[in-house]
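A.B. asks: below: sequence and its predicted model.
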Amino acid sequence: RVVVVANRLPVRVQRGDNGELLYSISPGGMVSALLGVRGMRMIWVGWAEIDDTTAAEREQIRRTLWRREIRPRFSREMQPRRRLCEDSSACEPVSLPKSGARLHYAGFCNDVLWPLFHYVTDLRSGFHAQWEAYQAVNGHFAAAVARVARPNDLVWVHDYHLMLLPGLLRARQPRLRIGWFLHTPFPSLEVFRTLPMRKEILSGLLAADLLGFHIYDYSRHFLHACTQLMGSELSLESRGIAWDMPLPAAGGGGGGGGTMRHSVRVDAFPIGIDPDRFRRALDAAEVKGRVLELQRQYAGVSVLLGVDRVDYIKGFSTPNGRAGIPHKLLAMETLLETHPQYVGRVVLLQIAVPTRTDVPEYQKLRAAAHELVGRINGRFGSPGYAPVQYLDKSVDFAELAALYHTSAALSINRLGMNLVAYEYVACQQAAKGVLVLSEFAGAAQALEG
């Protein structure tokens, strides 16, 4: 069996208006990334995303998710996720205290690790309490995995939220096969070493059997960090590391039980998409009809498409502190200023997918983007023409496929793997759209040449 461990479950639990518990399929990228996995029995372990529950409700949630007694409603574009949920054997929810969950996710993960892994070093006061919550939450996950994992199971841990978990699991169940995959970049040594708890995190990861990264550069950064920060405990092997892993003392606890030579394979596993899914979509009547509508709507106009998460980290910094989507808007403004012949002939259609809307930095970024959109449309727009069309929402799969197919170009911000680049190429087919891809995006290595 495969035990998939991620910060969130593929099923979201929410409380309805009348206090009842409601279940729906999570919209996260982790679920999408595993759409192609077939013929494998998986048990998911993750945070249930609901607090203020009674002990009886927590037991009810656990029984419902374990037995898959879920009957959420699925739209057409969610059918693949329905199949994924049904193919999974069960879900084991992790219940977290509200304050601990906030300090872990919105605190250490989003305030410390996420910026750091995208080359923004800005440790703020209070990160010690966030680190304590991060350790505690990883402990809760270890206990949840221990409830369901058998000695010879394969435990597949995901992402930066759970970097201590491999070490905690190894101490509990030494025979487990443990893998970990990072869905973000891993920074260079010069950046990673600014993290005060760097050795604790590396020790937690090195207890796994396999560590996976998007591209070779990220795995190389990790190996460099290990050799420089862990000292004589490590020796490089072919595609991996051998190190003297501390053993727990008799009766449990941390170290104190000596060491054991442990080998860890470190490699790059570029994540991809199912291109046939997008090709099939272009043959669907609904998408064909939408393509014709878009071609009529933008007749004589070239559409420059942007599909980005609203994220203040992903993008180049500008002198005024703006980055990401605002940077792209400024580029559009510069284009119209320096090449006025394109006014009325080109449109930037920016899909800005909301994320972490409760974080102040994201609220500031959204406000900055709205200000720029108003300024550009006010300067260069006219009746019937708005140079920037900005959508503060995600769009469904059929609409996205149609937009990919009809747009003249797609612009991608830097960093991360950016699977949107693959999706755009899959939907172009006979069209000759231009992919403008930052060299810092992980997908650039796979698409080079």
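C.D. replies: Perfect, thanks for sending it.

A.B. asks: when you work out contacts or count neighbours from here on, use the C-alpha atoms and nothing else.
C.D. replies: Fine.

A.B. asks: give the contact list for A443.
C.D. replies: Counting by CA atoms under 8 Å, 6 or more residues apart in numbering, A443 makes contact with M417, N418, L419, A421, Y422.

A.B. asks: again, only using 6 Å
C.D. replies: M417 (CA atoms under 6 Å, 6 or more residues apart in numbering).

A.B. asks: next up, the contacts around D159.
C.D. replies: Counted by CA under 6 Å, 6+ apart, D159 has contacts F181, L182, H183.

A.B. asks: just curious, which of those residues is nearest to V301?
C.D. replies: Ranked by distance to V301 (CA to CA), these are led by H183 at 36.4 Å.

A.B. asks: thinking again about what came up before, in ChimeraX, select just the buried ones from the contacts of D159.
C.D. replies: In ChimeraX syntax, the buried subset of the contacts of D159 is picked out as below (16 or more other CA atoms under 10 Å):
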select :181,182,183
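
A.B. asks: which of the contacts of D159 lies closest to Y216?
C.D. replies: L182 (12.4 Å).

A.B. asks: the closest residue to the closest one other than its chain neighbours and F213: what is the separation?
C.D. replies: Spatial nearest neighbour of L182, chain neighbours left out: D159 (4.4 Å); criterion: CA to CA, 6 or more residues apart in numbering. Distance, D159 to F213, by CA to CA, to the nearest Å: 10 Å.

A.B. asks: quick check: neighbours shared by these two?
C.D. replies: F181, L182.

A.B. asks: quick check: A352 touching D308?
C.D. replies: Yes. Here A352 reaches D308: they are 5.4 Å apart, a contact under CA atoms under 6 Å.

A.B. asks: V425: neighbour count?
C.D. replies: 20 (other CA atoms under 10 Å).

A.B. asks: go on, M40?
C.D. replies: 11.

A.B. asks: remind me which helix or strand it belongs to.
C.D. replies: Taking DSSP states H and E as the definition, M40 sits outside all helices and strands.

A.B. asks: here comes the other one, which I'd like you to weigh against the first:
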Amino acid sequence: MTRLIVVSNRVNPPTGKGDETVGGLAMALSAALREYSGLWFGWSGKTTETFTGELNVERHDGVTVATVDLEESDLNEYYNGYANKTLWPLFHYRQDLTAYDRSYGEGYERVNQRFAETLAPLIEPGDLVWVHDYHLIPLARELRRLGVKNRIGFFLHIPWPAHQLMVTLPGHQKLVQSLFDYDLVGFQTPDYRQAFEEYVLTEAQGVMVGSDLRAFGRTVKVGAFPIGVDAAEFAQMAKSERAWRTYNVMMAHTAFRSLIVGVDRLDYSKGLEERFAGFEHFLADNPEVRREVLFLQIAPVSREGVEAYQEIRARLDSLSGRINGEYADIDWNPVRYVNKNYRRDELAGVYRAARVGLVTPLRDGMNLVAKEFVAAQDPDDPGVLILSRFAGAADQLKQALMVNPNSPEEISEALKRALAMELPERIARWTQMFETVTRDDVSAWRDAYVGALSGVRETYTALAS
């Protein structure tokens, strides 16, 4: 059987005990690795004084992982620097937050080279190599330089920016050219794939060869592969003992109020400030129902070493305090805002208790919270999903109430409509969305991508001389 090697920046395998926190990538990759023999390679999350390339190999819940420690300078320049101060904001259309620093780019190149040198000896003939996300765009180029001829695929979990935005990145063509060392490049949606194709056709004088893309003397397959969740498993998790305990706690604490819930990593791309403003607008516009709702926002802190994340945390603290100060009563606060991680089974209970799921990123590759919210609902009394039209999930979950997250008026109106929606309409909308997340689940995503990668040429053909 073909072996699958998954490569990502961080290796964070689930324990199989239901205690994983916000974020679906670890679950998706682990599901793939349990299906195909192989290993998961990446950074351990630890730093060392001097990079040695020494591997730490372990097995977690049926998944073999191989990790390597990085130097502190690697962390600062590659991860906090180029990945999260340059590529992340730019790809999420936040050019105002994008930092360009030569040392960041040097660190990015250095770590990708180190990853390749450590990984290459582990790759056997016939292995499929599946590289994930913006941290590791040049990895295939480095592996090819070391003589690796295996089929190598890349999947981008975040948006690919518009052509006009991409060209603002210094060295953009070199970065894009490195993607042509892959055999297959996958995106979350057709829109992101088309944005990539537009860049290549315009900036690199590329051409379409059937459904393939040719530029820089090489040909690469491109495709859209929307990632899913294990919907059936998550629906079952919502009925687990811990999920029911969480559900009952939420129902008791809302005191017969309608629960509105948002669950996001603390990040400026998630539209949290805009979401708070939309809820504040709802409270101002609907005084007759103010005391009938409670908005719970769960936002675990991330990337504390990046200044932009420190700033958004401070602004959200201020916003939640202002809203509560304006509208709270002695026995009720309209906003409950927490920066804590919760187990997935606990989140399933929270979702099931919610009348409204408020998922309003400013820009998102997919957004698996939206899909997990759908999977967790009670079929006889489902909640309503309000979803940003700029989330990749909007392509699939068309029965959600779509909003422009930049408009507090649209969020307010959607909240009013969701809270007033009658049961038959709620069931009809949920049923179609649940069918979608069940059909297009993580297994379908895995099989579609690995199947496409398996179908490309047997070996890498180097740049023609």
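C.D. replies: That came through fine. If you're wondering where the values come from, they're calculated on a predicted model, not measured in any experiment.

A.B. asks: sorry, back to before: got CSV for the contacts of D159 of the first structure, with distance to F440 of the first structure too?
C.D. replies: Below are those laid out as CSV (distance: CA to CA, whole Å):
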residue, distance to F440 of the first structure
F181, 20
L182, 17
H183, 15
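
A.B. asks: just put the contacts of D159 of the first structure in TSV and tack on secondary structure and distance to V266 of the first structure.
C.D. replies: Converted to TSV, these look like this (DSSP: H, G, I helix; E, B strand; the rest coil; distance: CA to CA, whole Å):
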residue	secondary structure	distance to V266 of the first structure
F181	strand	10
L182	coil	11
H183	coil	15
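
A.B. asks: which stretches of the stretch 201-350 of the first structure form helices?
C.D. replies: For the stretch 201-350 of the first structure, the helices defined by DSSP state H, counting those that start in this stretch cover 216-229, 275-283, 285-297, 325-338.

A.B. asks: G42 of the second structure corresponds to which position in the first structure?
C.D. replies: Alignment note (TM-score structural alignment): G42 of the second structure maps to G46 of the first structure.

A.B. asks: hmm, who's touching the helix or strand its match falls within?
C.D. replies: Taking DSSP H and E as the definition, G46 of the first structure sits inside strand 42-47. Residues from elsewhere that reach strand 42-47 of the first structure (CA under 6 Å, 6+ apart): 2-9, 88-94.

A.B. asks: with the second structure overlaid, how far apart is that strand on average?
C.D. replies: Strand 42-47 of the first structure, aligned to the second structure and superposed, deviates on average by 1.7 Å (mean CA distance after the TM-score superposition for the first structure).

A.B. asks: next helix or strand past that strand?
C.D. replies: In N-to-C order, the element after strand 42-47 of the first structure by DSSP H and E is helix 55-67.

A.B. asks: list the buried residues in that following helix.
C.D. replies: Those buried within helix 55-67 of the first structure under the rule 16+ other CA under 10 Å are R58, I61, R62, R63, T64, L65, W66.

A.B. asks: so which elements touch it?
C.D. replies: Secondary-structure packing of helix 55-67 of the first structure (3 or more CA pairs under 6 Å, 6 or more residues apart in numbering; DSSP states H and E): strand 90-94.

A.B. asks: hang on, the earlier thing: would you list the helices of the stretch 201-350 of the first structure in JSON lines and tack on mean neighbour count?
C.D. replies: Below are the helices of the stretch 201-350 of the first structure laid out as JSON lines (neighbours: other CA atoms under 10 Å):
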{"stretch": "helix 216-229", "mean neighbour count": "19"}
{"stretch": "helix 275-283", "mean neighbour count": "16"}
{"stretch": "helix 285-297", "mean neighbour count": "15"}
{"stretch": "helix 325-338", "mean neighbour count": "18"}
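
A.B. asks: turn those helices into a markdown table, columns for distance to L206 of the first structure.
C.D. replies: As requested, these are exported to a markdown table (distance: least, CA to CA, whole Å):
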| stretch | distance to L206 of the first structure |
| --- | --- |
| helix 216-229 | 9 |
| helix 275-283 | 34 |
| helix 285-297 | 47 |
| helix 325-338 | 36 |
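
A.B. asks: and the angle from the strand ranked longest in the first structure to helix 216-229?
C.D. replies: In the first structure, with assignment by DSSP state E, the single longest strand is strand 256-268. Angle, strand 256-268 of the first structure to helix 216-229, by axes from the mean of the first three to the mean of the last three CA atoms, to 10 degrees: 150 degrees.

A.B. asks: identify the residue of the second structure aligned to I412 of the first structure.
C.D. replies: I412 of the first structure maps onto V359 in the second structure, by TM-score structural alignment.

A.B. asks: which residue, other than its chain neighbours, is closest to its match?
C.D. replies: L387 (4.9 Å).

A.B. asks: give me the three-state assignment for the one you found.
C.D. replies: strand (DSSP: H, G, I helix; E, B strand; the rest coil).

A.B. asks: how close does the counterpart of it in the first structure get to Q14 of the first structure?
C.D. replies: Taking TM-score structural alignment, L387 of the second structure has L437 as its aligned residue in the first structure. Going from L437 of the first structure to Q14 of the first structure by CA to CA gives 38 Å.

A.B. asks: can you name the residues of the first structure that stretch 409-423 of the second structure overlays?
C.D. replies: The aligned range for stretch 409-423 of the second structure is empty, by TM-score structural alignment.

A.B. asks: can you give me the buried ones in that stretch?
C.D. replies: Buried, per 16+ other CA under 10 Å, within stretch 409-423 of the second structure: E409, E410, I411, S412, E413, A414, L415, K416, A418, L419.

A.B. asks: out of those, which are inside strands?
C.D. replies: Short answer: those have none in strands (DSSP E).

A.B. asks: and of those, the nearest to N84 of the second structure?
C.D. replies: Looking across those and measuring by CA to CA, the closest to N84 of the second structure is I411, at 28.5 Å.

A.B. asks: who's in contact with the closest one?
C.D. replies: Here I411 of the second structure is in contact with G278 (CA under 6 Å, 6+ apart).

A.B. asks: what does F108 of the first structure correspond to in the second structure?
C.D. replies: Aligning on TM-score structural alignment places F108 of the first structure opposite Y82 in the second structure.

A.B. asks: could you find the closest non-adjacent residue to that match?
C.D. replies: For Y82 of the second structure, the spatially nearest residue (CA to CA, 6+ apart) is Y104, at 4.7 Å.

A.B. asks: pretty sure the one you found is in a helix, no?
C.D. replies: Yes. Assessed by three-state DSSP, Y104 of the second structure belongs to a helix.
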